[in-house]
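> below are the sequence and a predicted model; questions follow.
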Amino acid sequence: MPSHSSPLPAPAAAPLTAPLSHSTVVTTLRTAGCVFAEDEAELLLATARTADELAAMVERRVLGLPLEQVVGWAEFRGRRVTVDPGVFVPRRRTEFLVGRAVGLGRRAAGRTGRPPVVVDLCCGSGAVGAVLADALERVELYAADIEPAAVRCARRNIAPVGGEVFEGDLFDALPMGLRGRIDVLVANVPYVPSEEVGLLPPEAREYEPLVALDGGADGLDVLRRVTAAAPQWLAPGGHLLVETSERQAPQAVEAFTRNGLLPRVAESEELYATVIIGTRPPKER
């Protein structure tokens, strides 16, 4: 699926007539500023069940809704993930974080001889948790988000793979029985500095929840809260993985270190992704 972040000026929608031909859909999308108009047209035509539904979907896209929210799903690491209106759309760069988490989850399973305990914090649609469950096969999975719409959407993605989703503010949402048991904690926290939220594409700033985007003055407010509490929730030798930007990485590493986590930075030039991985030191023998 094309990236949902292609620039759209959100012009006033012209009345659409049904049925729409392929060329008409392409022209309409291109006029609205869709960079991947051909690809998007193919997807809309393949998804719509009726001419009226196609017209409505094209109109919503022209108005600026993210493509994933228009069609109701996003492709994420080979899996089709449900994405409801008003829910953060999973980014392709986050697939890099998932890849690192899968490797750590498998290592934990080999070390302990049991399914790894995995938590998807700030889960949004639940894409990360659902894909991790698929890749790890045997997993004890939990997820949480503060946004009610995200929680409802995440349950539709995570329940089929045997996970549970909770609503609340970060760790406050999780069962207390998870303290000290988590092998892999993935926290896709918001990390856009408040002053830069207005620079995001209209699709993000107008149709995704602000709480999923705004990371405070320097973009690291939520990351600091997560790193401060994570050591109490991680199992000895457990890992916290957080996505951030390349320029924020040094400050993020400081937050990990300050809270007793052993950090390392992983980067993908291809996906333009930066992930900080912090490990809780194992217990002394």
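Yep, that arrived.

> contacts and neighbour counts: CA atoms only from here.
Will do.

> okay, now E137: neighbour count?
Counted with other Cα atoms under 10 Å, the neighbours of E137 add up to 12.

> what's near enough to touch E167?
Each residue near E167 by Cα atoms under 8 Å, 6 or more residues apart in numbering is listed here: 144-148, 151, 173.

> so how far is V192 from it?
23 Å (Cα to Cα, to the nearest Å).

> residue contacts, R77?
For R77, the contact set (Cα under 8 Å, 6+ apart) comprises 92, 95, 131.

> by neighbours, which of those residues wins?
V131 (24 neighbours).

> do I have it right that that one meets E75?
No. Using Cα atoms under 8 Å, V131 makes no contact with E75, being 10.7 Å away.

> show the end-to-end separation of stretch 64-76, please.
End-to-end distance (Cα to Cα), stretch 64-76: 21 Å.

> same question, stretch 28-38
11 Å.

> stretch 256-268 now?
One end of stretch 256-268 sits 20 Å from the other (Cα to Cα).

> now the strands: where do they sit in the stretch 151-285 of the chain?
Remark: strands assigned in the stretch 151-285 of the chain by DSSP state E, counting those that start in this stretch are 164-167, 182-187, 234-244, 262-268, 273-279.

> OK, contacts around the residue lying closest to R106 once chain neighbours are set aside?
Leaving aside its chain neighbours, R106 sits nearest to L136 (6.7 Å; criterion: Cα to Cα, 6 or more residues apart in numbering). For L136, the contacting residues are 102, 105-106, by Cα under 8 Å, 6+ apart.

> and the helices in the stretch 151-285 of the chain, which stretches?
When assigned using DSSP state H, counting those that start in this stretch, the helices of the stretch 151-285 of the chain occupy the ranges 202-207, 221-233, 249-258.

> ok, structure two:
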Amino acid sequence: MPDFDLEAVTRQLRDAGCVFAEDEARLLVDAAGSPAELAGLIARRVAGTPLEYVLGWAEFNGLRVRVRPGVFVPRRRSALLVAEAAALARGNPPHTVVDLCCGSGALGLALIDELATGSDPLPDLFAADIDPVAVDCARENLADIGGRVYQGDLFDALPREIRGQVDLLLANTPYVPSEYIARMPPEARDHEPSTALDGGPDGLDLARRTATAAPAWLAPGGSLLIEIGVDQIPSATAVLTECGFSVRIADSPELGATVAVGTLPPATSGR
């Protein structure tokens, strides 16, 4: 590996306003195979390209998840949704899991990785997104674990044969209210697709559509997990309750994350 000047790289990034300049410098130096390649990586980052796009991957829940320009970058806070799904799965091993609005496929990938440490058989994983760029990216990330990825609008993308059979439905629907999009950091606002950010007037448009359609796709006793903002708890709770779910709210101050967990009643007899 070439002998790069880490301090010089750090200074360049710090001068460009990168808050975590030293950490980013290490990652860029590790990724570069030559001075010319490093210069190109630095130039892209200084110009405002998100670090994850420059590197080609994002760290999520201990995994390196492939990302590419135009694909939503998985956030650290979404680890709460994965943890809540894993806890449900350990209590009642699922046969079928769906990652809806999957983006890069990070949530489904992380959940299967969590469950792979146990002795129960791994569930079938299905993922879907409306964005063809995200679908291609998710297919790369989920190929090694046999995940099947489909393109389309929410449940319209999924195969009919799993209707009524889904045990866990992970839905990281966009939940930023439309009026707040302009106030988001430029790395998100200018580089990530608006379909992955804009949740409508109150941020819950896609969450409502998902909750309304989900009972027909979930198995008896199945659960829907949706990431929301803390100020959306009352509205999200009401939406899920109206759709027939019992609701529990999980939050993590450390991650700055909130997840609404809706669970359907179990079957009255055998499945």
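That came through, no problem. Only a predicted model underlies this, so the values are computations on that prediction, with no experimental measurement involved.

> now, which of the contacts of L136 of structure 1 sits nearest V226 of structure 1?
G105 (19.5 Å; Cα to Cα).

> ok, now which ones touch the residue opposite that closest one in structure 2 once aligned?
Under the alignment by TM-score structural alignment, G105 of structure 1 pairs with A89 in structure 2. For A89 of structure 2, the contact set (Cα under 8 Å, 6+ apart) comprises 115, 168.

> same check on V70 of structure 1?
Taking Cα under 8 Å, 6+ apart as the contact definition, V70 of structure 1 lies against 57, 60-61, 85.

> can you rerun that using 7 Å?
V70 of structure 1 makes contact with 57, 60-61 under the criterion Cα atoms under 7 Å, 6 or more residues apart in numbering.

> same question, A41 of structure 1
Neighbour list for A41 of structure 1: 22, 25-26 [criterion: Cα under 7 Å, 6+ apart].

> repeat that with 6 Å
Going by Cα atoms under 6 Å, 6 or more residues apart in numbering, A41 of structure 1 touches 25-26.

> Three-state assignment for it, please.
helix (DSSP: H, G, I helix; E, B strand; the rest coil).

> nearest spatial neighbour of K283 of structure 1, chain-adjacent residues omitted?
K283 of structure 1 sits nearest to P236 (Cα to Cα, 6+ apart), 5.9 Å away.

> any idea how far the one you found lies from A187 of structure 1?
Distance from P236 of structure 1 to A187 of structure 1, by Cα to Cα: 18 Å.

> check structure 1 and tell me which residue is nearest its centre.
By Cα atoms, centre = their mean, structure 1 has its centre lying nearest to P90, at 3.8 Å.

> from V62 of structure 1, how far out is that one?
Per Cα to Cα, P90 of structure 1 is found 21 Å from V62 of structure 1.

> dump the residue contacts of the equivalent of A211 of structure 2 over in structure 1.
For A211 of structure 2, the aligned residue in structure 1 is T227 (criterion: TM-score structural alignment). T227 of structure 1 is in contact with F256, counting by Cα under 6 Å, 6+ apart.

> how about 10 Å then?
187, 240-242, 252-253, 255-261, 278 (Cα atoms under 10 Å, 6 or more residues apart in numbering).

> of these, just say which sits nearest to G110 of structure 1.
G110 of structure 1 lies nearest to L240 out of the contacts of T227 of structure 1, by Cα to Cα, at 18.2 Å.

> the closest one maps to what in structure 2?
Here L240 of structure 1 is matched to L224 in structure 2, going by TM-score structural alignment.

> its match contacts V166, correct?
Yes. With contacts counted by Cα atoms under 10 Å, L224 of structure 2 reaches V166, the gap being 9.5 Å.

> overlap of the contact sets of these two?
In contact with both L224 of structure 2 and V166: 98, 214-215, 218, using Cα under 10 Å, 6+ apart.

> just flag the most distant two among those.
Longest span within the shared contacts of L224 and V166 of structure 2, Cα to Cα: V98 and P215, 13.3 Å.

> which one's more surrounded, those two?
Using other Cα under 10 Å as the criterion, V98 of structure 2 and P215 rank with V98 on top: 29 against 22.

> any idea what that one aligns with in structure 1?
Under the alignment by TM-score structural alignment, V98 of structure 2 pairs with V119 in structure 1.

> I figured that match hits I158, correct?
No. V119 of structure 1 is beyond contact range of I158, at 11.5 Å (criterion: Cα under 10 Å).

> so what sits against both of these two?
The overlap between the contact sets of V119 of structure 1 and I158 (Cα under 10 Å, 6+ apart) consists of 128-129, 141-143, 164-165.

> could you list which of those residues belong to strands?
Among the shared contacts of V119 and I158 of structure 1, the ones falling in strands (DSSP state E) are 141-143, 164-165.

> for those residues, give me TSV that also has neighbour count.
Below are those laid out as TSV (neighbours: other Cα atoms under 10 Å):
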residue	neighbour count
L141	24
Y142	25
A143	30
E164	18
V165	27
